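Undergrad: Pasting the sequence and the predicted coordinates here, then a few questions.
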Amino acid sequence: MELDDFVAIRKDLLKIKKNDSNLFGEIARLTERQIILLQKLEDCIAEIKDINKKLYLPDQLHTLKNKKIFIQFAIGEIPNYFESFSDFIINNKYSFDLDKFYIYDEKVSDSENLEHPLMQAYLTNINFIAFLCEIADNKNSTAGNLTLYFHKVNRSLKLPIDYNYDDLKSSNLKEMSKFIEDIKNGIHKEDRKKLFVNNLADFSSSRDNKYSSIIKEWIIINENYTHSFNIYLEGFSFEKIKTSSIEHFQELSEKINETIRKVSNYLFAIPVAFVFLTSRLDYENSSLPKNISLMFLGYLFTFIIWEIFFKNIKESLDSIKEEINRYEDKIKNVKDLRGIKSQLENLKDISLQNQYKKLKTLKVVTFLIVLILTLAVCFIYLTEIIKISNQFFLFLKSILNI
C-alpha cells in the first residue's frame, strides 16, 4: 500500500467527515482509475456502500463503476498520512524523522510545499526542543509526554513540553535558528547556556511554566537573553553587577545629597541677602539714587541667581535623573537586582522629585522677595510717582487736544 495512492484517492473524496480513527467520504462517479487505487488500499478500507447502503468488498468495485459510492477509511492504517496539521503535531510533537509523509489540509509533504511557513515554524520548534533536551539537567518521558528539568541555585525549572496547532500558528520564532547556532558554535558556550537558562527560568515562572508561552513570546525571551549576554560581554558577572549597582546607587545618592545641600544653602542665603538689601533702603531721607541703586542691585542679584545658580542646580538634577534612567535600562532584565531597581525608582520618584519641588519653591520665594523690594521702593516714592504720573497724563492730554 502506497501513501501516494491514498493521497490520490483522498483528493477525489467529497463530503468528508472524520473522527479519531476513521475518514468518511463519497465518490460521485466511480472511475476505473479510482477502482485500481481503492483495490491497492484494501487493507485500510473499513467499509464500501452504494446509494442503497449495500456493502461491497474492494474486489467487487467493478460492479459499481460509474456509480456513486460511500467509503470509510481506517486512517490509522495509512502510515505517515495526516488529515490536518494538528494531527501531524500530535503524532510528531517532540521529534521529526519521517522520510515520507503527507499533511492534507496544508498540502505539505516530503516533496511538496516544505517552505510552508507553518512547516518551517514546526521544524524550527523541533530543533529548539532538541536543543533544550541537550542543555536540560534531567528529562522525563512517560506516557508519551516529555518534561525537562533545569536546576538553578535555590530554584528549579520544571518545563513540560506541550503545545498544539494554535500555539505554533501564533508563534513568532524569528531568529530562533540563529540563536541555537550561536550558542552551540559561538564563544563562551557554557556561559551562554547558563545565561539562557537563567532568562528562561525567569520568563517561565511568570507564565506558569508553559512551553506554549515560550514559542509564542520567543522574541521577548531572545531580547532578554541578548541583553544579559551583552552585559556579560562587558566583563560583568551577576555578582559584579550587584557590586557595581550598589556602588553606583551610593554615588547617585551622594550627588542628590550634595544638590540638597546647595538648595538648602540658597534657601537661607537668598532671603537673608534680600532682607539686607531691604534694610539698607533709606526710608527717612528718601535718597533716590541710593534706593534705586539698591533696587537694581536686587534685580542684578536675582538675574545672577536665576541664570547661574538655579540653572546649575536644575542641570545637576537633570543629569542625575538621566544617569538613573540609563542605569535602570542597563539592569532592567536582571531579575537578581530587583532590590537595586526598587531603590533607584525611589531615588528618582521621591528624593529627586522633592529636590525639583524645593527648587521650584526657591524660585517662587526669590520672585516674591524681588517683588516686595520693588513695592517697598515704590512706596517710599509713592508721592513722587503719583506727581510724575499726573504730569505725564496732563502732557499726554495736551498733545491729544492739539
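TA: All right, it came through fine.

Undergrad: can we go C-alpha only for contacts and neighbour counts from here?
TA: Will do.

Undergrad: How far off centre is stretch 318-338?
TA: In terms of CA atoms, centre = their mean, to the nearest Å, the gap separating the centre of stretch 318-338 from the centre of its chain is 17 Å.

Undergrad: take a look at this one as well, against the first:
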Amino acid sequence: MQLSEPEEPVLKSPVAGAVAGVLAGAVAGGLVVLLRSRDYDYASVHIAIQIGAFLLAPLLAFNFVLSVLYLRRNVPSVSHAWIWGPIVIVLSVAFAMNGTAEIKRRNAEADHPRIREIHVNLSGYTIRFDPAGQGVDTRGRINIPGDPPGEFVERTRYFADDDRMAIYAKARLVPSFREMQVSRESLSAEQVAVLPVSQRAEAFPNIEGFMKYLSFQGSEATVITYWYFHYPDRVDVVPAIDLSGSQTMDLSGHDVSLVEFHIANLGRLPIARLEVDGETLALGSAAIPTEQADGNGCVNRNHAGYAINPLSGAIKVRWQLGQANPAWHEAVVYVPPFRSGERTRGRIRSTSVDLYFESHGKVVAERSQEIDLPLGKMGIRTTGPSRPLASPPPCGYASDRYTEDVVVIQD
C-alpha cells in the first residue's frame, strides 16, 4: 500500500493577513490625505516620502511574503482579499479623486484661461499695484518706473484657487471691474489712490472671422492681449489682437480682412499708444522708438500690430507719445489702393499698411501685400507711400523690409 504525502494544513481563519492589509491601507490612505490636504508642497512631499519608505514599503513587502505563504498553505481566497483589498480600495479612490480634480481643473481653465496683459505707465509716477486690481498686494504686485514715461511691463495671469482673476470672465473683462487701487511714489511720500477704470465692451475686436482657421482651436484669450494704460487720474483697459508667428501662418491665404500695421516713427518721442479706427494695436514689448538705421534699429519696423479693417477708405489714426499724461494726436490717413485692384497672379499671404509718423504730426500710409508667385518665389506688391515724405525714412519703405530675393511689384 502506497502512502501519500501529507497535505499542507488549511488555515481556517488567519487574522495576520487582515491586520496587515488594513494597516497598509490605512497608511496609504493617510498618505493620500496628507498630499491632497497640503497641496503637494515641499514639506508634505518630504514627509510622504519618509512614511512611504520606512512604513508603507515594509508593510507591502510583508504582505507579499504573507501572500506567498498563504498560497502554499491553501488559505481561502477571502484572506488574500483582506491582504490587498484595502490597498486596492485606497488606490481606486485616489485615482477617482485625481480624475475628478483634473476635470475640475480643466473646467476652471476653460472658464479662466491664461490672460496676457501689458501695463503702460503714462502717469508720470513710479506705480505699484496688485495685478488683480483689487488692492496693493505685496506678494505679487507689479512695479513700473515712471521715468522715462511710457514704460511697458508684460504679465501673464493664471487662474489660482484664490481667484485672483475675478476681473475676467473667460477672455472678457467683467462689467463690475471699475476701479483699481494703485500705489504711486511722489516727492513727499508714497500715496495710495483708488483710480477709476475705463473699459468699453464694444472695443473687443471682431475675431470670429478668423478663429476657425487657426490650427489650435483655443479660446479668445489665445489671440488677445489686454492693454492697461495708467494715467494720473484713471486706468484705460482695452483688448488688442496679438498673434503668434504660427497663428499668422495659419491665416495665410485666407480672406479675413486682417491687416498688419507696421509703424515707422519719424518723430522725436516714442509712440506708446496707437488706435486705427478705434481699434487698439498691440505695439509689442516697448513703446515704438524713433526710427534709426544704426544697429538693430530697423527691427521694430518688422513688428506687426493687427486690426480687422476692410481698408475701404481713409482710416482714422489716434496715438499718444511716451509722455506723462499725454494728449491724443489724430489724423485721417488716406490708404492708397492698388491700381490693378485685388487681381494678382499669385496667392495673397497677407495685407499690410506701413504708417509713417512724420515729425510735424502728419501720417502717410503705404499699402502692400505678400504674394506667393509661381516657381516657389515670393513677391511684395506695394503702392508706395500715398504722398512723398518730408525726408526718406531711415529704414526705407515697405519693400525694404524684405531681402533681395523677394520680387518687388510696384502697383
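TA: Yep, it's here. Because the structure is predicted, anything quoted here is derived from the model rather than measured.

Undergrad: TM-score for these two?
TA: Put the two chains on top of each other and the TM-score (TM-score structural alignment, normalised by the length of the first structure) is 0.26; 168 aligned residues with a CA RMSD of 6.6 Å.

Undergrad: those helices in the stretch 201-350 of the first structure, which residues are they?
TA: For the stretch 201-350 of the first structure, the helices defined by DSSP state H, counting those that start in this stretch occupy 211-216, 218-233, 238-279, 288-304, 311-331, 338-346.

Undergrad: Could you point out which of those helices sits nearest residue 203 of the first structure?
TA: helix 218-233 (7.1 Å; CA to CA).

Undergrad: To residue 401 of the first structure, which of the helices of the stretch 201-350 of the first structure lies closest?
TA: Between residue 401 of the first structure and those, the shortest gap by CA to CA is with helix 288-304, which sits at 33.9 Å.

Undergrad: What is the strand or helix carrying residue 261 of the second structure packed up against?
TA: Assigning secondary structure by DSSP states H and E places residue 261 of the second structure in strand 258-265. The elements that strand 258-265 of the second structure packs onto, with contact taken as 3 or more CA pairs under 8 Å, 6 or more residues apart in numbering; DSSP states H and E, are helix 299-302, strand 305-308, strand 347-357.

Undergrad: Okay, angle between the last one and strand 258-265 too, please.
TA: Same thing as strand 347-357 of the second structure. Put simply, strand 347-357 of the second structure runs at 30 degrees to strand 258-265, going by axes from the mean of the first three to the mean of the last three CA atoms, to 10 degrees.

Undergrad: Please spell out which residues along strand 347-357 of the second structure are buried.
TA: 347, 348, 349, 350, 351, 352, 353, 354, 355, 356, 357 (16 or more other CA atoms under 10 Å).

Undergrad: export those to CSV and tack on distance to residue 68 of the second structure?
TA: CSV is the format used below for those (distance: CA to CA, whole Å):
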residue, distance to residue 68 of the second structure
347, 73
348, 73
349, 70
350, 72
351, 75
352, 76
353, 79
354, 80
355, 81
356, 84
357, 85
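
Undergrad: Check the gap between the residue nearest to residue 241 of the second structure when sequence neighbours are not counted and residue 81 of the second structure for me.
TA: Nearest residue to residue 241 of the second structure in three dimensions, chain neighbours excluded: residue 224, at 4.8 Å (CA to CA, 6 or more residues apart in numbering). As judged by CA to CA, to the nearest Å, residue 224 of the second structure and residue 81 of the second structure stand 56 Å apart.

Undergrad: Among these two, which residue is more densely surrounded?
TA: residue 224 (22 against 16; other CA atoms under 10 Å).

Undergrad: ok, residue 127 of the second structure touching residue 184?
TA: Yes: at 4.2 Å, residue 127 of the second structure counts as touching residue 184 under the criterion of CA atoms under 8 Å.

Undergrad: Return the member of the buried residues of strand 347-357 of the second structure nearest to residue 320 of the second structure.
TA: Checking those one by one against residue 320 of the second structure (CA to CA), the nearest turns out to be residue 357, at 11.7 Å.

Undergrad: What degree of burial does the spatially closest residue to the closest one that is not a sequence neighbour show, as a neighbour count?
TA: With CA to CA, 6+ apart as the criterion, residue 357 of the second structure has its nearest non-adjacent residue at 4.7 Å, and that residue is residue 363. Around residue 363 of the second structure there are 22 other residues, counting by other CA under 10 Å.

Undergrad: Likewise for residue 410 of the second structure?
TA: Neighbours around residue 410 of the second structure, by other CA under 10 Å: 13.

Undergrad: follow-up on the earlier one: right, so of the helices of the stretch 201-350 of the first structure, which gets closest to residue 380 of the first structure?
TA: Comparing the helices of the stretch 201-350 of the first structure by CA to CA, helix 288-304 comes nearest, at 9.0 Å.

Undergrad: list the helices and strands the closest one packs on?
TA: Using 3+ CA pairs under 8 Å, 6+ apart: helix 288-304 of the first structure touches helix 238-279, helix 353-380.

Undergrad: angle of the shortest one against helix 238-279?
TA: In this case it means helix 353-380 of the first structure. Orientation of helix 353-380 of the first structure against helix 238-279 (the same axes, to 10 degrees) gives an angle of 10 degrees.

Undergrad: Could you give me the buried positions within the next helix or strand after helix 353-380 of the first structure?
TA: Downstream of helix 353-380 of the first structure, the first helix or strand assigned by DSSP H and E is helix 382-401. Judged by neighbour count (16+ other CA under 10 Å), helix 382-401 of the first structure contains no buried residues.

Undergrad: which residues make contact with helix 382-401 of the first structure from outside it?
TA: residue 378 (CA atoms under 8 Å, 6 or more residues apart in numbering).

Undergrad: what sits against residue 104 of the second structure?
TA: No residues are in contact with residue 104 of the second structure under the rule CA under 8 Å, 6+ apart.

Undergrad: What helix or strand is it located in?
TA: Here residue 104 of the second structure is assigned to helix 77-111, by DSSP H and E.

Undergrad: Tell me which residues of stretch 214-233 of the first structure come out buried.
TA: 214-216, 218-219, 221-222, 224-229, 231-232.

Undergrad: wait, stretch 362-379 of the first structure
TA: Buried residues in stretch 362-379 of the first structure (16+ other CA under 10 Å): 362, 363, 366, 369, 370, 373, 374, 376, 377.
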